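K.L.:
Sharing a model prediction with you, sequence too.
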Amino acid sequence: MPRRVARVLIDSPLPQLDRLFDYAIPDELREQAVPGVRIKAPLRTAGRVVDGYVVEVGDESDGDRALSEIDAVVSAAAVLPERLYTLARRVADRAAGSAVDILRLAIPKRQVRVEKQWLAGERAPAPVVAADSLETARAVLDAYPGLAERIAAGGRIALDAPPRLEGARPAWTSVLAAAAAATLAAGRSAVLAVPDHRDLDLLHAALSALLPDDAVVRHDAGQTGPERYRGFLRTLEDAPCVVVGNRSAVYAPVARPGLLALWDDGDPLLEEPLAPYVHARDAALVRQELADPETGEKPALLLAGHTRSTDVERLVAVGWVEDVPPARRYAPRVVLSAVTESERPGARIPSAAFRAAREGLAEGPVLVQVARPGYSPTLVCADCRAPARCRHCGGPLHAPGRGATPVCGWCGRSATAWTCPACSSPRVRLASSGSERTADELGRAFPGVRVIVADGAHPVREVDARPALVVATRGAEPIAEGGYRAVLLLDGDRMLQAPELRIGESCLRWWSNAAALAAPDAPVHLVGVTGAVARALATWTQASYARAELHERAPLRMPPTARVARLEGDVSAVDRALATLRADVPELAADAVLGPVPIDRQGWPGARALVRFDYARGAAVATSLRASVVSEAVSARSARKGSARSRAPRNMLTARLDIVEPEL
């Protein structure tokens, strides 16, 4: 009689365990051990019982093969359907990572009470989109000719969202909600991913205006464990739904996915900080290529934003993603202004921008965007202009308020009786203005006007239509009722000085998102910035700026014109991995490898190397690097057996693909 065998994925961070293991299913567990369930199984190499998932089940006629038996089935809930495992495996292989690391992002921690209620309850019926809601959604999509047809056909779309407000919400929320409603009305699911909780709340409100509450599943890191697990279990059901959440929402295992949508893919919050560090956009691109096993249909991919990231523009340039422009173009009124020589030395706001703020305050709120929070984030010596540093740890000093004692930004100590180590001067000078100092200065310039500070320490979601000066850091701008009557973008030159590869497109994204909050025909003043970034904002041609950036990076093979992998580890391990890579992928360019260079790894000497390669070589490079990581992990484990405990790091070699900001 053939025996029943399960292929199991072990829940372990060890790279050498990232494969399927065969386990015999004991007779008493034949009915329970089905694909997708959680199980416990013995692991010979560790001598203990570990968690895992059943991926496949089959019969084996070879009864002589020695197999361990599954120890127990944890739950009857099949939390790992085939579609989710296939996605996790594809994404992990592309990033040279482990499938279990992807599943940790996709499958929440088990909640026993919630799971029992779900198993005993009835499944959700297919949601119904009301006729008037569907008509409203189609009217919104009609603003982009051919958009609805491309979504229905499973197309890949780049969309420039309208930079304006519609009532109390940005217009982009209506576009994404309309696309989701049309998809749900066709009997398919939609997955919408946004960067942060503010965007999530806005989009959820737009969806609630079109769809019944039971059709929308919120996927939020701020939810309680039971809430998140309850929403995950809903996505396992056959009835379609709309999932809205942050970056990990792209892995939601919904039935019959018809739409994957990302808002503002250039936002760094969509970059996964956990291994294997897969950007939500890349995970969505992989998922869009996976056809539904039952119908053979592929979901549509919608990449929307006020600006165009270079990653999306590269996909448009190669024809992988199609640009769908609106039937009618709308752009804010952007004014480039600068402080003239005739104005007061050291002035931050030109007279034209100051006048626009005064006129705007006569009608309603005015937005002032600044680079940094706090009062004065940077202090220098008043005499020699040397940076003011803490005498204890060497950290930068900052002023928490007007006339306050300087405080260290690292250790938090107050710098009483500070003297400059270079010239012995006891005086400091405010070298920069944060949100609080800017609010203080504007409060004196506009007496009697409300001043509202919006930053990480003072979160503000909305402001009313009464006159007010709203001083906000980038990304923390609240929405004003009816839109801001004027927008002042300060500290632009300081923002552009950051030593980052993508600082130009980041600044353009910050400024464009702020400009989109302005009322119709309200002036948007960009202060003290010239060049390509300023022209792109003034003419609202962000896609052209992204194309120019790609053109400049191509000769240098900088991302995203090429993929970049980073190898770190023991010096000999890095050398072996690079030699193996050259042998496995001989098509690599002669200058593909940068380094290795020496680094410190927890007090242990190590090395780091960067590898630049074309997208066509991605699968071969990822396979080679992953094999080297596994080989080094196995060798390190064998060397540790029977030897004294070593101070060396446990990971002899680590690989990370698609470095966003490489150390070049």
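P.N.:
Happy to help now that I have it.
K.L.:
CA only for contacts and neighbour counts going forward, please
P.N.:
Will do.
K.L.:
show me where the stretch 201-350 of the chain has helices.
P.N.:
Along the stretch 201-350 of the chain, counting by DSSP state H, counting those that start in this stretch, helices occupy 225-235, 280-288, 310-317.
K.L.:
Next, format those helices as a markdown table and append mean neighbour count and distance to residue 383.
P.N.:
Converted to a markdown table, those look like this (neighbours: other C-alpha atoms under 10 Å; distance: least, C-alpha to C-alpha, whole Å):
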| stretch | mean neighbour count | distance to residue 383 |
| --- | --- | --- |
| helix 225-235 | 19 | 56 |
| helix 280-288 | 21 | 49 |
| helix 310-317 | 19 | 44 |
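K.L.:
Any chance of those in JSON lines with distance to residue 496 as columns?
P.N.:
JSON lines is the format used below for these (distance: least, C-alpha to C-alpha, whole Å):
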{"stretch": "helix 225-235", "distance to residue 496": "39"}
{"stretch": "helix 280-288", "distance to residue 496": "25"}
{"stretch": "helix 310-317", "distance to residue 496": "17"}
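K.L.:
Against that first model, consider the following:
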Amino acid sequence: MSGVRVVRVLIDSPLPQLDRLFDYAVPPALAGEVAAGIRIKVPLRSAGRVVDAYVVEVDNEPDVGERPLSEIDTVVSSVPVLPEGLYRLARRAADRAAGSASDILRLVIPKRMVRAEKAWLAGEGAVPTIVSGDAAEHARATLGAFPGLREAIRAAERLAVDAPPHPVLTSAGEVGGWADLLAAAAVDTLAAGRSAVVVVPDHRDQAQIERALAARVDDAAIVRDDARRSGPVRYAGFLRMLADTPCIVVGNRSAVYAPVHRVGLVAIWDDGDPLLTEPLSPGVHARDAALIRQELDGCALLFAGHTRTTDVERLVQLGFVRDIPAARRRSPRVVLSATQEGERRGVRIPSTAFRAARDALAEGPVLVQVARPGYAPVLVCAECRRPARCRHCEGPLRARSIGAVPECSWCARAARGWTCVHCGSEKVRLASSGSERTAEELGRAFPGVRIIVSDGGHQVEGVPATPALVIATRGAEPPAEGGYRAVVLLDGERMLLSDDLRIGEAALRWWSNAAALAAPDAPVHLVGVTGSVARALATWSQSAYARAELASRAPLRMPPAVRVAAVDGDAPSVETAVAALREAVPALDDDSVLGPASRPEGGMRALVRFDYRLGADVAASLRSSVVAAALRTRRSRGRAPASTGTPPTLRVRVDLPDLDL
């Protein structure tokens, strides 16, 4: 075919005005090297320099005389790292979130490592993995605990299951029942000749999934995708995903985009964990990306957790996701512990929970969950109970031990001779107990017992079956060999005092995940909490709690009953964006936009509440406003001297979990 060979490229740039395909001509010298998906460099006239880009399409045009095209500069690599499916997924996810596709691809495609790439090209490719008969049979038996689950996965349905709340012993070590279930689903999918992607919040969950898989398939079948791995190793793993041989990908939130061959299953564990929310622009949650991928690729989608988020429950109520219950319902033995008659009111550990911990220590480890790390995160005035503040920077004061001089959490200055500015008192008291102070108190109550602290500063991966008291902050509870012989959940009332819309949902998730670490029939004591959240834990009816929460939010137009977008920037930019939105989407009523209101850190914010049916129109309008604001900023920079500073830009974040003004 005669004509000029033309490529349509996506420029790797954070600038929103460049988030579209650009046409470039292919010089004859590079005609044999250019293919869809490869990395290249192209000249950018507006910037006056050469930039990185991906080839999305290659075409031949008979005549481009009326629109002269710049030629591509160089071919960076001949490896097609951007398959068509990955581009479509990134484009759809970015459009839904009013963001840029290049921002998503930057999270997914690792930086090029020449040595790893040459080793891959010189090799023979991925070795086909054969699932043994025993592994396939074990996977079928594990999935059989949920009638119809295996067939639904093979039929590429959208599914939600409540994970088994008990540990499981495998040949590679002990794992949670949830890890055993998801590993079985992945292995069964691999046995059918298709790839599986398992997305988990953090490295501890990833380690459990890997142990569960190691007991069933060869290590060559597993691709680990997380930011903790070195650049060459991660890039080699990415190249393995691009091969035509199915595999199992295990990783954190960005793994949901893994460009594997013939994906048959995407499984997400504990989608309520905030770690699955991408903090970088455009901030697409792994759950939303998985829903888009399921639609595009026609694969199965599995949501698993010890609790049910209101987001997934909404999809279940709509019939978009199918709930598959277990054939036999199993739940931990939860006890709602309160102070008994004759006990001092406000005692931190009631006698029932204390006795349960003491008796359980004769058999093995006991888990005590607390709200915060450290010794005493908060000090207050002993007289007026107002927070104790540093006289130099107004930061909160803390204490490292009993009798120690308080110090500032911000500037680290010692607060000797402190006096309250409100009442003049010179005394402070501990308003809360962190993990270290709790460990000190329980160490005195249980002399001779080993104390283990697990929090952000003391990470513990696992606990042996010997007697020990494990003091852990929420989310940092290490699994114990054989399960904990008792679990005590403290500071529940303090956790529920947060003004977060989803605090009840979050607290139920924290408690349920800790309760699932208990050995069969071991007591789980929830201390000092009553109400619907406590009842949901005691009856192990988290799905019912999610339904009730969803029903209560719908009349108030709170997420996830509606979607929420935040528009941040200077006052003129925000007001212009809101006005343009109202004009572009007339279906928005007067109550849809909250604000604009000033932000403590400066600038303005407006919140937009909108129905799911309006999502595409709202995202397109907000995206147009972001591009317009960026162009205005560029023109301002061109006219104003550098000393005047950078004009503020407009920022948009879609799908906020809460109405946070």
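P.N.:
Great, that's in hand. Source: prediction; values computed, not measured.
K.L.:
After superposition, what's the TM-score here?
P.N.:
For this chain pair, the superposition-based TM-score is 0.97 by TM-score structural alignment, normalised by the length of structure 2; 655 aligned residues with a C-alpha RMSD of 1.3 Å.
K.L.:
Which among the helices of the stretch 201-350 of structure 1 is found nearest to residue 648 of structure 1?
P.N.:
Set against residue 648 of structure 1 and scored by C-alpha to C-alpha, the helices of the stretch 201-350 of structure 1 come closest in helix 280-288, at 33.3 Å.
K.L.:
Show residues contacting the closest one.
P.N.:
87, 90-91, 247-248, 250-251, 260, 262, 265, 270-272, 298-301 (C-alpha atoms under 8 Å, 6 or more residues apart in numbering).
K.L.:
closest one to residue 647 of structure 1 among the helices of the stretch 201-350 of structure 1?
P.N.:
Once the helices of the stretch 201-350 of structure 1 are compared by C-alpha to C-alpha, helix 280-288 is nearest, at 35.7 Å.
K.L.:
could you give the angle of that closest one to helix 310-317?
P.N.:
40 degrees (axes from the mean of the first three to the mean of the last three C-alpha atoms, to 10 degrees).
K.L.:
mean shift between helix 280-288 of structure 1 and structure 2?
P.N.:
Here the mean offset of helix 280-288 of structure 1 against structure 2 after fitting is 0.5 Å, by mean C-alpha distance after the TM-score superposition for structure 1.
K.L.:
give me the stretch of structure 2 that that helix matches.
P.N.:
Alignment note (TM-score structural alignment): helix 280-288 of structure 1 is matched to residues 286-294 of structure 2.
K.L.:
Could you do stretch 555-565 of structure 1 as well?
P.N.:
Counting by TM-score structural alignment, stretch 555-565 of structure 1 corresponds to 555-565 in structure 2.
K.L.:
Give the buried residues for that stretch.
P.N.:
557, 558, 559, 560, 561, 562, 563, 564, 565 (16 or more other C-alpha atoms under 10 Å).
K.L.:
One more: stretch 638-648 of structure 2?
P.N.:
residue 647.
K.L.:
what's in contact with it?
P.N.:
569, 570, 633, 636, 637.
K.L.:
if I look at residue 301 of structure 2, how far off is residue 154 of structure 2?
P.N.:
11 Å (C-alpha to C-alpha, to the nearest Å).
K.L.:
Between those two, which has more neighbouring residues?
P.N.:
The neighbour comparison of residue 301 of structure 2 against residue 154 (other C-alpha atoms under 10 Å) goes to residue 301, with 26 against 16.
K.L.:
show me where the stretch 51-200 of structure 1 has helices.
P.N.:
82-94, 99-106, 112-120, 131-141, 147-152, 171-185, 197-208.
K.L.:
against structure 2, where does the last one fall?
P.N.:
Right, the one you point to is helix 197-208 of structure 1. Going by TM-score structural alignment: helix 197-208 of structure 1 matches residues 203-214.
K.L.:
which residues sit against that stretch?
P.N.:
With C-alpha under 8 Å, 6+ apart as the criterion, stretch 203-214 of structure 2 contacts 170, 172-176, 179-180, 182-184, 187, 200, 250-252, 461.
K.L.:
same check, this time on stretch 128-138 of structure 2
P.N.:
184, 187-188, 190-191, 216-218, 220-221, 245-247.
K.L.:
Next, give me the two most distant ones among these.
P.N.:
Applying C-alpha to C-alpha across the contacts of stretch 128-138 of structure 2, the maximum distance is between 184 and 245, 19.3 Å.
K.L.:
and the two? which has more neighbours close in?
P.N.:
residue 184 (25 against 19).
K.L.:
Map that one across to structure 1 for me.
P.N.:
Match for residue 184 of structure 2 (TM-score structural alignment): residue 178.
K.L.:
which residues does that match contact?
P.N.:
Going by C-alpha under 8 Å, 6+ apart, residue 178 of structure 1 touches 134, 136, 137, 138, 140, 141, 210.
K.L.:
Distance to residue 351 of structure 1 and neighbour count added to these, as TSV?
P.N.:
Compiled in TSV, those are given as follows (distance: C-alpha to C-alpha, whole Å; neighbours: other C-alpha atoms under 10 Å):
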residue	distance to residue 351 of structure 1	neighbour count
134	49	20
136	44	17
137	44	22
138	45	18
140	40	18
141	42	21
210	45	22
